[in-house]
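Novice: One predicted model, sequence on top.
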Amino acid sequence: MAGISGPTRLTGFSGQLDTDSLVKKLMDTERVPLNTLQKKKQLTLWQREDYRSMNTSLLTLRKAMNELRFENKFETVKSTSSNTAVLDVVSSGANPGVSSVKITQLANSASVISEKVNKLPTEKLNINGSFTIEGADPAKSVEITITADSTIDSVLKDINGASAKTGVKANFDRASGVLYLNSITTGAGSKVKVTDANGTFANIFGANTTLTSEGKDAAYSVNGTNITATSNSVNINGVQVTLRSLGEASIGAVVDRSAAVDKIKDFVKQYNELVDKFSEATTAKKNRGYQPLTTEEKENMTESQITLWEKKARQGDLYNDSLLKDTLFTMRSALNMPLEGITNPPDPKSQLRMLSQIGVNVMNDFRENGKLEIDEKKLEEAINTRFDEVKLLFTKSSDTPSDTPENMKKRKSELGFADRLYETISAQLTKFTKKIGSGSIEALDESVLGKQLKDYNTRETDLERKLVDIENRYYKKFTAMEKALQKLNSQGSWISSQLGG
């Protein structure tokens, strides 16, 4: 009885009654209604948790259907390069047709390269002085100070420490003993300049080092039109490419429809998994021999025993559940309804109107509970030869409003199977939310199970208070009995002493 406690009690006055043990046995009987209520509450929590699992499966299926609701999901355009050594495709865009590309110059960064330095990177330079590093913006130049204790490593650290300002980074190749100063950006706007008024830089890195360098833009043509760019990563007619070397290459496009097959397969997979899960939940009967355990019962069991017991106790908590059965029924109905409302079909007699026409069939074995199976050869043939009809079979829209039962039925028949099933699942998810809410499994919200748990909590608190009162009355009675026995014992001892005297 959490949160409710009784007064401190003193027992054992007579030495003849084990009051605590007697009261406990009496209270075990009194607690039966509370234990029954708590078991019902636990069953409701388990049921809510299992509903959440079913809800998750529905969301997964709806996500799969969403991948089939839009025409652009059915095919992808893959751009290719005729010469990847010259031009490499990074990512495809819209169908670009064919673009002929000729690269006459690659973009590069500004770069100053020193003469060979005959010192180790950690060896002291033993000179004093300074030089200035400048990038594209002269106003952001930085002076590098050299002392006798400076080393090649410390000079690099100073240059790179200011690179965010100057836009110039330094690297030192230990093998060749050469310093590289490079602009962070590429293109004609990039620049590296070393101002060496006192000859400090020349003293360290060589007097013949060229101290100024400018970058170059990429130069290329697309279908005869000349273009320049500051980077070798460019977008050509919606396709992101990398310019690799001078030369010629063409960008073509290949339409890939395998995505449609994969998405249909995924839909069938998710649908079958949901059917299995819902069917198993609604047909697994309750194991009446197992009920949720009380706290006292758990104290006498190991963790593994508790886990096994509770697995059996929660079995069948969704047996014959009307919400799950209704969900399966509405989805099967949506899949078995032919597509209507097609205007100007290529061939009215052969227009695709059922999933079975593209190789998606309901399994004949009744034990499979209406699961689907795919004739892959038939599906691929439909994709390759009747692609537009397959798209329409899944993506067709409807302008019919859902304002009357007749219009709702008409609208459903006019919707492609993806939109149709998507709307069906969304409607069932709304029912799930009304049943279980959207918070934690213990949330006392306005859902059906939330209200039920709220009622259980109120009744549980009332019963706990009553049990405290009952327990207090028992202790009061037994305390009075113990005092009476103590008094009788005292009187008996006195009489015995008198008679003995």
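Specialist: On my side now, so go ahead. Numbers count the residues shown, from 1 in each chain.
Novice: From now on I want contacts and neighbour counts done on CA atoms only, so please keep to that.
Specialist: Will do.
Novice: Excluding residues flanking it in the chain, which one is nearest the spatially most central residue of the chain?
Specialist: Of all residues in the chain, the one closest to the mean position by C-alpha atoms, centre = their mean is T60, 11.3 Å from it. Taking C-alpha to C-alpha, 6 or more residues apart in numbering, and ignoring the residues beside it in sequence, T60 has Q270 as its nearest neighbour in space, at 7.2 Å.
Novice: Would it be right to say that the residue nearest to the centre of the chain lies in a helix?
Specialist: Yes - assessed with DSSP: H, G, I helix; E, B strand; the rest coil, T60 lies in a helix.
Novice: Could you measure from the nearest residue to V448 once chain neighbours are set aside over to A313?
Specialist: Excluding the flanking residues, the one nearest V448 by C-alpha to C-alpha, 6+ apart is K435, at 4.8 Å. As defined by C-alpha to C-alpha, to the nearest Å, K435 lies at a distance of 22 Å from A313.
Novice: Repeat that for N364.
Specialist: The value you get for N364 to A313, if C-alpha to C-alpha is used, is 34 Å.
Novice: Ok, D262 next?
Specialist: Separation of D262 from A313 (C-alpha to C-alpha): 40 Å.
Novice: these two touch, right, G129 and D196?
Specialist: No - the criterion here is C-alpha atoms under 8 Å, and G129 misses it with D196 at 9.6 Å.
Novice: As a check, name the ranges of all helices in the stretch 201-350 of the chain.
Specialist: Here the stretch 201-350 of the chain has its helices, by DSSP state H, counting those that start in this stretch, at 258-283, 295-299, 303-313, 322-336.
Novice: again with the stretch 351-500 of the chain
Specialist: Taking DSSP H, counting those that start in this stretch as the test, the helices found in the stretch 351-500 of the chain are 376-385, 387-395, 405-414, 417-436, 448-500.
Novice: and here's the other structure:
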Amino acid sequence: MDPISMNIYNTSNLLRMGGLASGLDTDSIVKKLMQAASIPLDELGQQKQFLQWKQEDLRDINTQLLSLRDNNVFNLKLQGTFLAKTVSSNTSIATATATTGAVNGSYTLNVSQLAKAATYTSNQITATTINNTGFDVTLTLNNQSLVIKKDAGINDVLTAINNLTPNTGVSATYDSGLGRLFLLTNTTGTNSNINLSANDANGQTVLSNLGLPTTGINATGQNAVFDFNGVTGIQSQTNNVTVAGINVTLTGIGTTSLSVSTDVDKIFNSIKSFVNSYNDIITKINTKLTEKRYYDYKPLTDAQKQAMKDSDITLWQQKARSGDLANDGTLSSIYFSLRKAVSASVDGVANGSLSAIGITSGQYFEGGKLYIDETKLRNAIQNNPQQVIDIFTKTTTQGTTVISQGVAPKLYDALNNGINLITQEAGGSQYQFYDNSFIGNQVSDINKRIADMQDYLSNLEQKYYNQFTQLETYMSQMNSQSAWLSQQLGGTAR
């Protein structure tokens, strides 16, 4: 925001010596003349400041409208938000989450085998140099060439194996305390394998030094095996399975019930979050629309600020800024469209208003703030979920024409319209390079007028100084003539 300053038109740095002939305080006189002449410039600066305050407040409101639309209302347009499920189980056997397609109820899960990775543990390694053959040795690991350099130690072997992990799926670790090499696949199931073999006698020597059979090793992982609701012998390469819309992670052997139910807390919290965000913005808009305007308090100029305490400046500016959006037409339109979207009944839905599920408006003086009857809303989510879904999401069309909308799509459209209206009036962002909004154009016009006024005042100041210079010239000439006359008259008298 640009400061409002007085006499910023004066670009002259000349040292003036006024009043030598006339005895007048020229600088003081010109300064007072310019203070009077610059009043319109100060008024332009105040107009600009007020517009910028208004623009800032509108953009701040727009940011909240965007947040409400994208973080809350968008999710409430989706039926999946209201179909959230929760699953209870014996977590020592399985943990589970449910997709929106899971049907509420109890399911039996019996796990007889967990999926495991392929593993192999060597015998104790005693050799310090693993490849003591005097040559580089090539082994084959899962159809990949594994090169063990001459004189390689155990750490060199680990590096060689782990460098191939992206291609073989096999990782290696070494426990120096146990003196053993551990091989492990990074996936589970029967498709996971460790096939390590030697190509010649030197390779067999290396395998022997690693505590492995000279004939090589062949290890395979195992599948998970489980029964689900009477379907037996189901196998999976991993312990993460999806059955009947339930995402299950198998954790142990045994039998457990998977109880699927509506996740009332999650759905309730989504609605509560929306109501809180809606109340924040509706309260803010109502406050700005009804805020008192103090017409006697105008934005301060720099000269005025210099004569005031910081605390007084803050209080003054608060009053000067107050009411910048009072009764604003754009904001009023947005305010009433938002209230209408949440208060209207949804066509085609029995008891199709938010009040039917425990969301009501407060007293008239609260400006449209919403309140939640938690017991009533939770009961509706639990026992009449379709009513909740329809109130928020139902859209009825005839061909391509929308006949009626649920609260969420109706409010989403109202927010979109409001965001566009504010963008047209105040611009989209304070950081945008070019602002072609209504207020932006007003500020731009004032900037041009300020520039013109500064040029005019600069010329006017120079004009005043020129006039006083001319006056000094005339006064000097008159003083000279007066002195000459006085000299002549004095000479005649003698």
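Specialist: All right, it came through fine. What you see is a predicted model, and the numbers here were worked out from it, not measured in a lab.
Novice: quick one on the thing from earlier: could you dump the helices of the stretch 201-350 of structure 1 to CSV with mean neighbour count and distance to T84 of structure 1?
Specialist: Shown next, in CSV, are those (neighbours: other C-alpha atoms under 10 Å; distance: least, C-alpha to C-alpha, whole Å):
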stretch, mean neighbour count, distance to T84 of structure 1
helix 258-283, 18, 24
helix 295-299, 10, 69
helix 303-313, 14, 59
helix 322-336, 17, 46
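Novice: what about the ones you listed, which gets the closest to N108 of structure 1?
Specialist: helix 258-283 (38.8 Å; C-alpha to C-alpha).
Novice: Would you mind giving the orientation angle of that closest one with respect to helix 376-385?
Specialist: Helix 258-283 of structure 1 and helix 376-385 are oriented at 140 degrees to each other (axes from the mean of the first three to the mean of the last three C-alpha atoms, to 10 degrees).
Novice: Just list what helix 258-283 of structure 1 packs against, helices and strands only.
Specialist: helix 32-66, helix 322-336, strand 372-374, helix 376-385 (3 or more C-alpha pairs under 8 Å, 6 or more residues apart in numbering; DSSP states H and E).
Novice: mind redoing it with 7 Å?
Specialist: Judged by 3 or more C-alpha pairs under 7 Å, 6 or more residues apart in numbering; DSSP states H and E, the packing partners of helix 258-283 of structure 1 are helix 32-66.
Novice: tell me which residues in the helix it packs on are buried?
Specialist: 34-35, 37-52, 54-55, 57-62, 64-66 (16 or more other C-alpha atoms under 10 Å).
Novice: cool, and stretch 112-132 of structure 2?
Specialist: Those would be 113-120, 122-125, 127, 129-132, for stretch 112-132 of structure 2 by 16+ other C-alpha under 10 Å.
Novice: Just the ones in strands from the residues you listed, please.
Specialist: Of the buried residues of stretch 112-132 of structure 2, the ones assigned to strands by DSSP state E are Q113, A117, A118, T119, Y120.
Novice: ok now do the residue nearest to V448 of structure 1, which residues does it touch?
Specialist: Listed by C-alpha atoms under 7 Å, 6 or more residues apart in numbering, the contact partners of K435 of structure 1 are S447, V448, L449.
Novice: could you list every residue that touches the last one?
Specialist: By C-alpha under 7 Å, 6+ apart, the contact list for L449 of structure 1 reads K435, I436.
Novice: circling back to that earlier point, counterpart of the residue nearest to V448 of structure 1 over in structure 2?
Specialist: The alignment partner of K435 of structure 1 in structure 2, by TM-score structural alignment, is E425.
Novice: That match and L331 of structure 2, how far apart?
Specialist: The spacing between E425 of structure 2 and L331 of structure 2, counted by C-alpha to C-alpha, is 10 Å.
Novice: same thing with A341 of structure 2?
Specialist: Distance from A341 of structure 2 to L331 of structure 2, by C-alpha to C-alpha: 15 Å.
Novice: Ok, L141 of structure 2 next?
Specialist: 71 Å.
Novice: Check F392 of structure 2 too.
Specialist: 25 Å.
Novice: now do K410 of structure 2
Specialist: Distance from K410 of structure 2 to L331 of structure 2, by C-alpha to C-alpha: 18 Å.
Novice: How about T423 of structure 2?
Specialist: Counting by C-alpha to C-alpha - T423 of structure 2 and L331 of structure 2 are separated by 12 Å.
Novice: ok, now M453 of structure 2?
Specialist: Using C-alpha to C-alpha, M453 of structure 2 is found at 33 Å from L331 of structure 2.
Novice: Same check on R378 of structure 2?
Specialist: R378 of structure 2 is 34 Å from L331 of structure 2, by C-alpha to C-alpha.
Novice: Equivalent analysis for L65 of structure 2, please.
Specialist: Counting by C-alpha to C-alpha - L65 of structure 2 and L331 of structure 2 are separated by 12 Å.
Novice: Could you do S145 of structure 2 as well?
Specialist: S145 of structure 2 is 71 Å from L331 of structure 2, by C-alpha to C-alpha.
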